[in-house]
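**Student:** below: sequence and its predicted model.
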Amino acid sequence: MKRRRKGRKPRGRGRFWLRRIALGVIALLALPLLLSLVYLPPVIHPVSTLMVKDVITLKGYTREWTPLDRFGPRLVNSVLMSEDGQFCAHHGIDLNEFRALFQDFLAGEATRGGSTITMQTAKNLYLWHGRSYVRKALELPYAIYLDLVMPKRRIMEIYLNIAEWGPGIYGAEAAARHHFGKSTRELSSRQAALLAVTLPNPLARTPGKPSNALNRLAATIERRAGHAGGYNGCLK
């Protein structure tokens, strides 16, 4: 009768759990691919990971889901020109901007944001926030896939409804009502621009009470939004 070798059973158990962990990681990474398809119908109103966090921590949040057609064009054009002027032209990633960011990284220089609206949508839906090269590496393929399976109009609609505009405030409609006491369709061109330039740092910038620097940024975006006709063709 053969004796069992000592240590064989623990090694087998270890391989079993390693396989289980690997399968779990693969399933977790693949989940956004499935959810992107689930989010295609307009009747589905996705939430962001930050919104989920606010619910779990019992903070709650404010959001008024609004179809893209009901957003004021001033707001849509302002966000487009502020966040991603090439949104209608690229396929999830702005290659020219990405090359510049990569060169800055290789040179050891501080990198800019560089995220397209599609990348930000993927991050808000599926990933965590904060600076991380791991998160950015995941953001890129998710953005390409999202652009492949989802129309531009739907991507913009989701983005405008899940973007953070202040503590517990998500979506442009809730932001417009919170900061200006009116709907996005009633915003002036300057108010729409102020909301747009708040997006890069919504916890530090207050569009309803803008600083001089924020007003200067808004003035630039206001001018660009007035000439957005050549850039917003995919949203019409």
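**Tutor:** Everything's here; your move.
**Student:** going by C-alpha atoms from here, please, whenever you check contacts or count neighbours.
**Tutor:** Fine.
**Student:** list the contacts for Glu64?
**Tutor:** For Glu64, the set of contacting residues under the criterion of Cα atoms under 8 Å, 6 or more residues apart in numbering consists of Asn161, Gly171, Glu173, Ala174.
**Student:** what helices or strands is the host helix or strand of the third one leaning on?
**Tutor:** Assignment of secondary structure by DSSP states H and E places Glu173 within helix 172-180. Here helix 172-180 touches helix 152-162, helix 189-198, going by 3 or more Cα pairs under 8 Å, 6 or more residues apart in numbering; DSSP states H and E.
**Student:** between those, which one is nearest to Leu140?
**Tutor:** Within these, the stretch nearest Leu140 is helix 152-162; the backing value is 15.1 Å (Cα to Cα).
**Student:** another one to put next to it:
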Amino acid sequence: MKVIHWIWRLIKKFLLWFFLISVGSVILYRFLPVPFTPLMGIRFFEQLRDESKEVRLKKDWVSMEEISKSAPLAVVAAEDQKFLDHHGFDFEAMEKAWEGNKKGKRIKGASTITQQTVKNVFLWPERSYLRKGLEAYFTVLVELIWSKERILEVYLNVIEMGDGIYGIEAAAQEFYKKPASKLNQREAAMIAAVLPNPKRWNPTRPTPYIIGRQAWILKQMNNLGKIEFEKE
């Protein structure tokens, strides 16, 4: 019984510390730039192990005021058109994804921008029930503590946009030789078009599929019009 009691005390301490650290980190990143993410570390070591790859990590944090309005509109149009309306989870999309994958062994996700931000900032890319559980926990925290504008700002600054390229500023400089503030609609849509697989696709060398996806995103951007955030 003493052993069980000791184990239970240890579990409670671990859960308490996890709760305090997780809430504290979410509060911290509500105000401060995210300097590094687990995915950046994973990709960096992948590059180190592969002699055929250049070792690089390009990122440059910029505020939402320094980002072209076309960029947030493009990623919302491409990735999560209900972003401003949901609370971190798009249950309708999740249900459709589940039903559509019952026939296969691999379950595709229906991640919102909030979930993708959480995965990039706090977690790792592995598909597992543990990670999905932690993703749901952090998604709730982030939606409670951050504004929608902050979620999108962090997303645009940490998301992988190419091999060793993270964030909209680094992507704009790498692909279009200009700051993120100067991106036009077509450029923002092209960057958004490669997000599902930025290591495979390149905005400056688009495949017919990516060109078609860019056209679809531009149409969705036109339908959405603009993004209006609630004032805090």
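**Tutor:** Everything's here; your move. Here the structure is a predicted model, which means the values were calculated and not measured.
**Student:** could I get the TM-score for this pair?
**Tutor:** Both chains were compared after superposition, and using TM-score structural alignment, normalised by the length of the second structure their TM-score is 0.83; 223 aligned residues with a Cα RMSD of 2.7 Å.
**Student:** re earlier: among the contacts of Glu64 of the first structure, who's most crowded?
**Tutor:** Each of the contacts of Glu64 of the first structure was scored by neighbour count (other Cα atoms under 10 Å); the top score is that of Asn161, with 26 neighbours.
**Student:** which residue in the second structure aligns with that residue?
**Tutor:** Structural alignment places Asn161 of the first structure opposite Asn157 in the second structure (criterion: TM-score structural alignment).
**Student:** and its match, how far is that from Arg205 of the second structure?
**Tutor:** With the distance defined as Cα to Cα, to the nearest Å, Asn157 of the second structure ends up 23 Å from Arg205 of the second structure.
**Student:** so Phe16 of the first structure, which state does it fall into?
**Tutor:** Phe16 of the first structure falls in the helix class when you classify it by DSSP: H, G, I helix; E, B strand; the rest coil.
**Student:** quick one: contacts for the match of Asn161 of the first structure?
**Tutor:** By Cα under 8 Å, 6+ apart, the residues touching Asn157 of the second structure are Lys59, Asp60, Trp61, Val62, Tyr166, Gly167, Ile168, Glu169.
**Student:** residue contacts, the third one?
**Tutor:** Which is Trp61 of the second structure. Counted by Cα under 8 Å, 6+ apart, Trp61 of the second structure has contacts Pro33, Asn157, Gly167, Glu169.
**Student:** now with 10 Å?
**Tutor:** With Cα atoms under 10 Å, 6 or more residues apart in numbering as the criterion, the residues that contact Trp61 of the second structure are 33-35, 153-154, 156-158, 166-170.
**Student:** same check on the fifth one?
**Tutor:** With contacts taken as Cα under 10 Å, 6+ apart, Tyr166 of the second structure has the following neighbours: 36-37, 39-40, 57-61, 155-160.
**Student:** host element of the closest residue to Leu152 of the second structure other than its chain neighbours?
**Tutor:** Nearest residue to Leu152 of the second structure in three dimensions, chain neighbours excluded: Pro72, at 7.0 Å (Cα to Cα, 6 or more residues apart in numbering). Following DSSP H and E, one finds Pro72 of the second structure within helix 70-79.
**Student:** whereabouts in the first structure does that helix align?
**Tutor:** Residue correspondence for helix 70-79 of the second structure in the first structure, counting by TM-score structural alignment: residues 74-83.
**Student:** same question, stretch 167-185 of the second structure
**Tutor:** Alignment of stretch 167-185 of the second structure against the first structure: residues 171-189, by TM-score structural alignment.
**Student:** likewise for stretch 119-134 of the second structure?
**Tutor:** Under TM-score structural alignment, stretch 119-134 of the second structure corresponds to residues 123-138 of the first structure.
**Student:** rewinding a little: give the other helices and strands that the helix holding Pro72 of the second structure contacts.
**Tutor:** Other elements packing on helix 70-79 of the second structure under the criterion 3 or more Cα pairs under 10 Å, 6 or more residues apart in numbering; DSSP states H and E are helix 113-122, helix 148-158, helix 185-193, helix 208-224.
**Student:** average gap between the third one and the first structure?
**Tutor:** On superposition with the first structure, the average gap between helix 185-193 of the second structure and its aligned counterparts reaches 1.1 Å (mean Cα distance after the TM-score superposition for the first structure).
**Student:** if we can go back for a sec, please list only the buried members of the contacts of Tyr166 of the second structure.
**Tutor:** Buried subset of these (neighbour count, 16 or more other Cα atoms under 10 Å): Thr37, Leu39, Met40, Lys58, Lys59, Trp61, Tyr155, Leu156, Asn157, Val158, Ile159, Glu160.
**Student:** got CSV for the helices and strands packed on helix 70-79 of the second structure, with distance to Asn101 of the second structure too?
**Tutor:** As requested, those are arranged in CSV below (distance: least, Cα to Cα, whole Å):
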stretch, distance to Asn101 of the second structure
helix 113-122, 20
helix 148-158, 27
helix 185-193, 23
helix 208-224, 22
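**Student:** out of the ones you listed, which is closest to Trp98 of the second structure?
**Tutor:** Of all those, it is helix 113-122 that lies closest to Trp98 of the second structure, at 16.7 Å by Cα to Cα.
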